[in-house]
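Participant: Predicted model and sequence below, questions to follow.
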Amino acid sequence: MKTRSLVTASTLLFLSSLIFCREKVLQVKVSNPSRFARQNEMISLRWSEILKELPSLGSKDIVVIDTRTKGKVLSQSNGDDLLFQTNFAAKETKSFVIKYGSNGDTKPQSRVDGRFVEPRQDYAWENDRIAFRMYGPALAAEVNNGIDVWTKRVRYLIVEKWYKGEEDTGKSKVSYHIDHGEGADFFSVGKSLGAGGSGIWYNNRVYQPGVFSSQRTICNGPLRVTFELTYNTWLVEGKQLIETKRISLDAGQHLNRIEVTFTSPIPGDTILIACGLVKRKNTLLSRGNNNPWIGLWGQTAEDSVNGSLGTGVVLLKSTFIGMNEDKDQHLIIGRAKVGETFTYYAGAGWTRSGDFAGSDEWNAYLESYCQRLQQPLRIKLAVQK
């Protein structure tokens, strides 16, 4: 009887401590330091930092609560990070709570998607604003490593549907080069860098690696899609290079985060990376005065009914060295080292999506994006009972 009492007491002590643990929550206070509003801002918390504050939390049984509205906030566990989004007014501070709870059995509707598409061997990705693709081995003779743009008029995902319509035959075929009410692929890339592709800048010319040779999806929604492309070994003036490109697109944004890493037998060499925007008819080039960005704005296609399209590239101030151009594209150039990651941002925006009325708004978006990078959100964590 004495042994049984001890066991019972130990069990009760364990259960009560577990209940006590589960009553703790993690408060997250997030401040916007900018003097401008920030929409669809991604808040990224390292799981290592979360577990350091509250070791009992796990990624599968937590919810994020907005303390003002008391409502659940859509979140994504992204390997090492917990992601969720919100909007900020200028200089606004918001509070959230991370705690044990269930998001229900229903899978949340994703606002992003990325996929390797057979038989074309493209990698295509999108969010609720815009879509992109890069070409794989099947089209190696016709294209290079440029980024293609698909313009969207709708907030739902369309990539899978558009590919199916294009591949169907007979009366079922629906070309994605024609706008049927959702948008279309009006963009022409060819062998250029397209809407923010990159290459090596050496002796006043751009060297490109060709199409990607392998791909892998790292995460796919509901708030962020991330994937990685690897290219075959290529030569730049006799030097061997292997490129890996990791691309992330967040819901509600128009620019991709692009992380480029080159490896070679001689690590540590300084290299110059050129990021480009393919030249288009009837477009105007703009560039930042104090911040490193370039933007191209003009007619989307021959028919003016298809509105206007902006493309743009943003670099970090720490890597930026200058701007240039060749016969095919406008270029913004940064400095990197072999074996280290070079990060930049590139994408597009369309008038018919309802997000940009004209070039002034597109240029303001690129300028504010630079400022956002220079003024990261301020995040504080604290455990509450």
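Facilitator: That came through fine.

Participant: rest of the way, CA atoms for contacts and neighbours
Facilitator: Noted.

Participant: Please name every helix or strand in contact with the helix or strand hosting residue 275.
Facilitator: If you go by DSSP states H and E, residue 275 is part of strand 270-278. Here strand 270-278 touches strand 195-202, strand 308-315, strand 329-337, going by 3 or more Cα pairs under 8 Å, 6 or more residues apart in numbering; DSSP states H and E.

Participant: Can you check which of the ones you listed gets nearest to residue 370?
Facilitator: When the helices and strands packed on strand 270-278 are compared by Cα to Cα, strand 308-315 sits nearest residue 370, at 6.8 Å.

Participant: Show me what that closest one is packed up against.
Facilitator: By 3+ Cα pairs under 8 Å, 6+ apart, strand 308-315 packs against strand 195-202, strand 270-278, strand 293-299, strand 329-337, strand 341-350, helix 359-374.

Participant: what would those look like in JSON lines with mean neighbour count and distance to residue 47?
Facilitator: Converted to JSON lines, those look like this (neighbours: other Cα atoms under 10 Å; distance: least, Cα to Cα, whole Å):
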{"stretch": "strand 195-202", "mean neighbour count": "24", "distance to residue 47": "31"}
{"stretch": "strand 270-278", "mean neighbour count": "24", "distance to residue 47": "33"}
{"stretch": "strand 293-299", "mean neighbour count": "24", "distance to residue 47": "32"}
{"stretch": "strand 329-337", "mean neighbour count": "21", "distance to residue 47": "29"}
{"stretch": "strand 341-350", "mean neighbour count": "24", "distance to residue 47": "22"}
{"stretch": "helix 359-374", "mean neighbour count": "18", "distance to residue 47": "22"}
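
Participant: One more to weigh against that first structure:
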Amino acid sequence: DKLWTSRNWASHRILATGGDTARFEVDYAPWPVDLVRRVSERRSFALPMGSHFTRMVSTLTSDTAEPLVVGIGIAKKRGGQRVVRDAKTGRLTVHEAVDPAHGAMSVTVAADPAQVRGFAEDADNYLLLLAVTPGRPFAYYTGYGWDRGLDIASAADWDALVARTRFDFSPR
């Protein structure tokens, strides 16, 4: 029940820089989990032009074949936040309180609902918990909107955009 995290990436590869989607991949060096297990990760990122969402595909490796519960998080901020947890759709959304001088951000993590095992939080993060198998890739998305941007004027606008977005969770 402790959050065991990787450190900064150990290596990277730029896969595509032009066209409709920028793509890159990073590898994280092994880190300890529960002091009896070591886990490492390869994560690919796809940033499609004109989208609020980044698609990520992660493959975790481990020195044991036992399944893992992975927490994908959104950082807590001061000033109040409204958190929406929806296991049925596989989404965790955090809406910041509106700052009159700077506006507000809304952030969503979306994952395959079949992998969702619940939600948690620690002092610094709200977490979407996923069941994953070492060696088997899994896809998820993160995205955000700013209420002073061109197409998001409120938390309700962000929620509507997230609701109409069709996420592809195939690990292709």
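Facilitator: All right, it came through fine. If you're wondering where the values come from, they're calculated on a predicted model, not measured in any experiment.

Participant: can you put the helices and strands packed on strand 308-315 of structure 1 in a markdown table and add distance to residue 239 of structure 1?
Facilitator: Output for those, formatted as a markdown table (distance: least, Cα to Cα, whole Å):
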| stretch | distance to residue 239 of structure 1 |
| --- | --- |
| strand 195-202 | 11 |
| strand 270-278 | 11 |
| strand 293-299 | 29 |
| strand 329-337 | 14 |
| strand 341-350 | 19 |
| helix 359-374 | 33 |
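
Participant: out of these, which comes closest to residue 4 of structure 1?
Facilitator: Proximity to residue 4 of structure 1 (Cα to Cα) singles out strand 341-350 among those, at 60.4 Å.

Participant: Next, the residues that contact that closest one from outside, please.
Facilitator: Surrounding strand 341-350 of structure 1, the residues in contact under the criterion Cα atoms under 8 Å, 6 or more residues apart in numbering are 130, 149, 151-152, 195-196, 254-262, 307-316, 336, 355-356, 362.

Participant: how far is that strand from where the chain is centred?
Facilitator: Taking Cα atoms, centre = their mean, to the nearest Å, one finds strand 341-350 of structure 1 lying 8 Å from the centre of the chain it belongs to.

Participant: In structure 2, which residues correspond to it?
Facilitator: With TM-score structural alignment applied, strand 341-350 of structure 1 matches the range 137-146 in structure 2.

Participant: again, but for stretch 38-50 of structure 1
Facilitator: Stretch 38-50 of structure 1 corresponds to no residue of structure 2 when matched by TM-score structural alignment.

Participant: Can you give the distance from that stretch to the centre of its chain?
Facilitator: Mean-position distance between stretch 38-50 of structure 1 and its chain equals 14 Å (Cα atoms, centre = their mean).

Participant: cool, and stretch 16-23 of structure 1?
Facilitator: Distance of stretch 16-23 of structure 1 from its chain centroid, counting by Cα atoms, centre = their mean, is 38 Å.

Participant: And the helices and strands packed on strand 308-315 of structure 1: which comes nearest residue 29 of structure 1?
Facilitator: helix 359-374 (18.0 Å).

Participant: ok, and what's touching that closest one?
Facilitator: 34, 286, 288, 291-293, 295, 297-298, 310, 312-316, 349, 356.

Participant: Would you mind checking the residues you listed for buried ones?
Facilitator: 34, 286, 291-293, 295, 297-298, 310, 312-316, 349, 356 (16 or more other Cα atoms under 10 Å).

Participant: Could you export the helices and strands packed on strand 270-278 of structure 1 as CSV, including distance to residue 2 of structure 1?
Facilitator: As requested, those are arranged in CSV below (distance: least, Cα to Cα, whole Å):
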stretch, distance to residue 2 of structure 1
strand 195-202, 74
strand 308-315, 71
strand 329-337, 70
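
Participant: Can you say which of these is nearest to residue 93 of structure 1?
Facilitator: Of all those, strand 308-315 sits nearest to residue 93 of structure 1, with 26.5 Å by Cα to Cα.

Participant: What residues in structure 2 pair up with that closest one?
Facilitator: Matched against structure 2 by TM-score structural alignment, strand 308-315 of structure 1 falls on residues 104-111.

Participant: Give me the contact list for that stretch.
Facilitator: 72-74, 89-98, 128, 139-148, 155, 158, 162, 167, 169.

Participant: Do me a favour and get the end-to-end distance for stretch 304-323 of structure 1?
Facilitator: Terminal residues of stretch 304-323 of structure 1 are spaced 30 Å apart (Cα to Cα, to the nearest Å).

Participant: Apologies, that question was intended for stretch 288-304 of structure 1.
Facilitator: End-to-end distance of stretch 288-304 of structure 1: 27 Å, with Cα to Cα as the criterion.

Participant: chain center to it, what's the gap?
Facilitator: In terms of Cα atoms, centre = their mean, the centre of stretch 288-304 of structure 1 is found 20 Å from the chain centre.

Participant: neighbouring contacts of that stretch?
Facilitator: With Cα under 8 Å, 6+ apart as the contact definition, stretch 288-304 of structure 1 has outside contacts at 186-187, 277, 280-287, 306-317, 320, 332, 359, 362-363, 366-367, 370.

Participant: show me the contacts for residue 131 of structure 2.
Facilitator: 67, 68, 69, 70, 115, 116, 117.

Participant: of those, closest to residue 45 of structure 2?
Facilitator: Proximity of the contacts of residue 131 of structure 2 to residue 45 of structure 2 (Cα to Cα) peaks at residue 70, which lies at 17.6 Å.

Participant: tell me the centre residue of structure 1?
Facilitator: Nearest to the geometric centre of structure 1 sits residue 249, at 1.9 Å (Cα atoms, centre = their mean).

Participant: Now check that one against structure 2: what is it aligned to?
Facilitator: Matched to structure 2 by TM-score structural alignment, residue 249 of structure 1 sits across from residue 47.

Participant: OK, contacts around its match?
Facilitator: Here residue 47 of structure 2 is in contact with 21, 22, 23, 53, 54, 55 (Cα under 8 Å, 6+ apart).

Participant: Residue 27 of structure 2 now?
Facilitator: Contacts for residue 27 of structure 2 (Cα under 8 Å, 6+ apart) come out as 9, 10, 11, 12, 40, 41, 42, 43.

Participant: Show me the two of the contacts of residue 131 of structure 2 that sit farthest apart.
Facilitator: Maximum pairwise distance in those, criterion Cα to Cα, is 13.3 Å, between 67 and 116.

Participant: what's the angle from the lengthiest strand in structure 1 to strand 341-350?
Facilitator: Secondary structure of structure 1 read by DSSP state E shows that its longest strand is strand 239-250. With axes from the mean of the first three to the mean of the last three Cα atoms, to 10 degrees applied, the angle from strand 239-250 of structure 1 to strand 341-350 works out at 50 degrees.

Participant: mean distance, strand 239-250 of structure 1 to its aligned residues in structure 2?
Facilitator: Following superposition, strand 239-250 of structure 1 is found to deviate from structure 2 by 1.0 Å on average (mean Cα distance after the TM-score superposition for structure 1).
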